[in-house]
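**Student:** Sequence first, then the predicted structure:
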Amino acid sequence: MKVTIEETADASLETCENFLLDKLGLPLDRVEAISLNLIATTVERLSTQPHTYPVCRLALELGIGHYRELLIDGYRIVYRLWPEQEQVSVYLFAHQRQDFKQLLFEYQLMY
């Protein structure tokens, strides 16, 4: 299945990187390695098994049932599956310690 990293995912990954640098004090080279690994693992898993992962619980609680959530090493990846187009769209990357609900609103994923 084709995996597309949407603009909101790019922007949220940058926010996540800043969180790791500023709040957790990780060195830049470590943050860059984490980001690259996160993208590679996300694409690998979602291109082969997008149906495996559950509906995003928090989005569902807010009335949005079409997002799914993949967890990788303490990171949340929010995506939508488009079976008729055989495509997966990744919309959000977040560290588990970031305010997830705020990120959903900030990146306007509550539609």
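**Tutor:** Looks like it came in fine.
**Student:** C-alpha from now on. contacts and neighbour counts both.
**Tutor:** Will do.
**Student:** what's near enough to touch the spatially most central residue of the chain?
**Tutor:** A centroid search over the chain (CA atoms, centre = their mean) returns I77, at 2.3 Å, as the residue closest to the centre. I77 makes contacts with T42, E69, L70, L71, V90, Y91, L92, F93, A94, as judged by CA atoms under 8 Å, 6 or more residues apart in numbering.
**Student:** need the helices for the protein, in chain order.
**Tutor:** Per DSSP state H, the chain carries helices over the ranges 7-22, 28-48, 57-61, 100-106.
**Student:** Could you dump these into TSV and include distance to E84 and mean neighbour count?
**Tutor:** Formatted as TSV, the helices of the chain follow (distance: least, CA to CA, whole Å; neighbours: other CA atoms under 10 Å):
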stretch	distance to E84	mean neighbour count
helix 7-22	22	18
helix 28-48	15	15
helix 57-61	22	15
helix 100-106	25	14
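**Student:** Pasting the second one now:
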Amino acid sequence: MNYDVNFTELSYKTLAALTRYMESLLGQDEAIRLGHQLLDFAINKLGDNPLQFPISHELETLGITDYRVVLVDNYKILFRLGEDKTSYVMAFLRQKQNTQELLYQIMIG
């Protein structure tokens, strides 16, 4: 299918926050490795066939239907598809992290 994959400024901020949080649990080297693995996963899977991933149910309940989510182990990657065959990575989160709360923080931040 071959989509381009772009990372938004917000995706880099959320990835940095995620790795800082995970550093306290995993140690610095493992947290950095996790960050790189999530980036690589996003590039490979969202570049190949992003349509295989479902619309975010959490956001769909708010009427937002253009965000999709990828679950990777204990993490999730939130992304949108552009009409130009581009996957736009919007955020990296822990799997149990509330996507609606993140969206709210973004709106007021």
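**Tutor:** On my side now, so go ahead. In this text, all values refer to a predicted model and were calculated from it rather than measured experimentally.
**Student:** Give me the TM-score for this pair.
**Tutor:** Put the two chains on top of each other and the TM-score (TM-score structural alignment, normalised by the length of the second structure) is 0.89; 105 aligned residues with a CA RMSD of 1.2 Å.
**Student:** circling back to that earlier point, between which two of the contacts of I77 of the first structure is the distance greatest?
**Tutor:** Pairwise distances across these (CA to CA) peak at 13.8 Å, for the pair L71 and Y91.
**Student:** Please identify which of the two sits among more neighbours.
**Tutor:** The residue with more neighbours, out of L71 of the first structure and Y91, is Y91; 24 against 16, by other CA atoms under 10 Å.
**Student:** T86 of the second structure and F7 touch, don't they?
**Tutor:** No - using CA atoms under 8 Å, T86 of the second structure makes no contact with F7, being 10.3 Å away.
**Student:** still on that earlier bit, ok, and the contacts of I77 of the first structure in the second structure?
**Tutor:** Here is what carries over to the second structure from these, by both residues aligned by TM-score structural alignment, their matches' CA atoms under 8 Å: T42, E69, L70, L71, V90, Y91, L92, F93, A94.
**Student:** I'd assumed V90 was in contact with the third one.
**Tutor:** No - the pair L70 of the first structure and V90 fails to qualify as a contact (CA under 8 Å) at a distance of 10.0 Å.
**Student:** Now for those two: what residues contact both?
**Tutor:** Overlap of the contact sets of L70 of the first structure and V90 (by CA under 8 Å, 6+ apart) consists of I77, V78, Y79.
**Student:** and the residue of the second structure most remote from its centre, what does it touch?
**Tutor:** The C-alpha centroid of the second structure is most remote from G27, which lies 21.7 Å away (CA atoms, centre = their mean). With CA under 8 Å, 6+ apart as the criterion, no residue contacts G27 of the second structure.
**Student:** same thing but at 10 Å, please
**Tutor:** The neighbours of G27 of the second structure, taking CA atoms under 10 Å, 6 or more residues apart in numbering as the test, are T19, R20, Y21.
**Student:** hang on, the earlier thing: of the helices of the first structure, which is nearest M1 of the first structure?
**Tutor:** helix 28-48 (4.6 Å).
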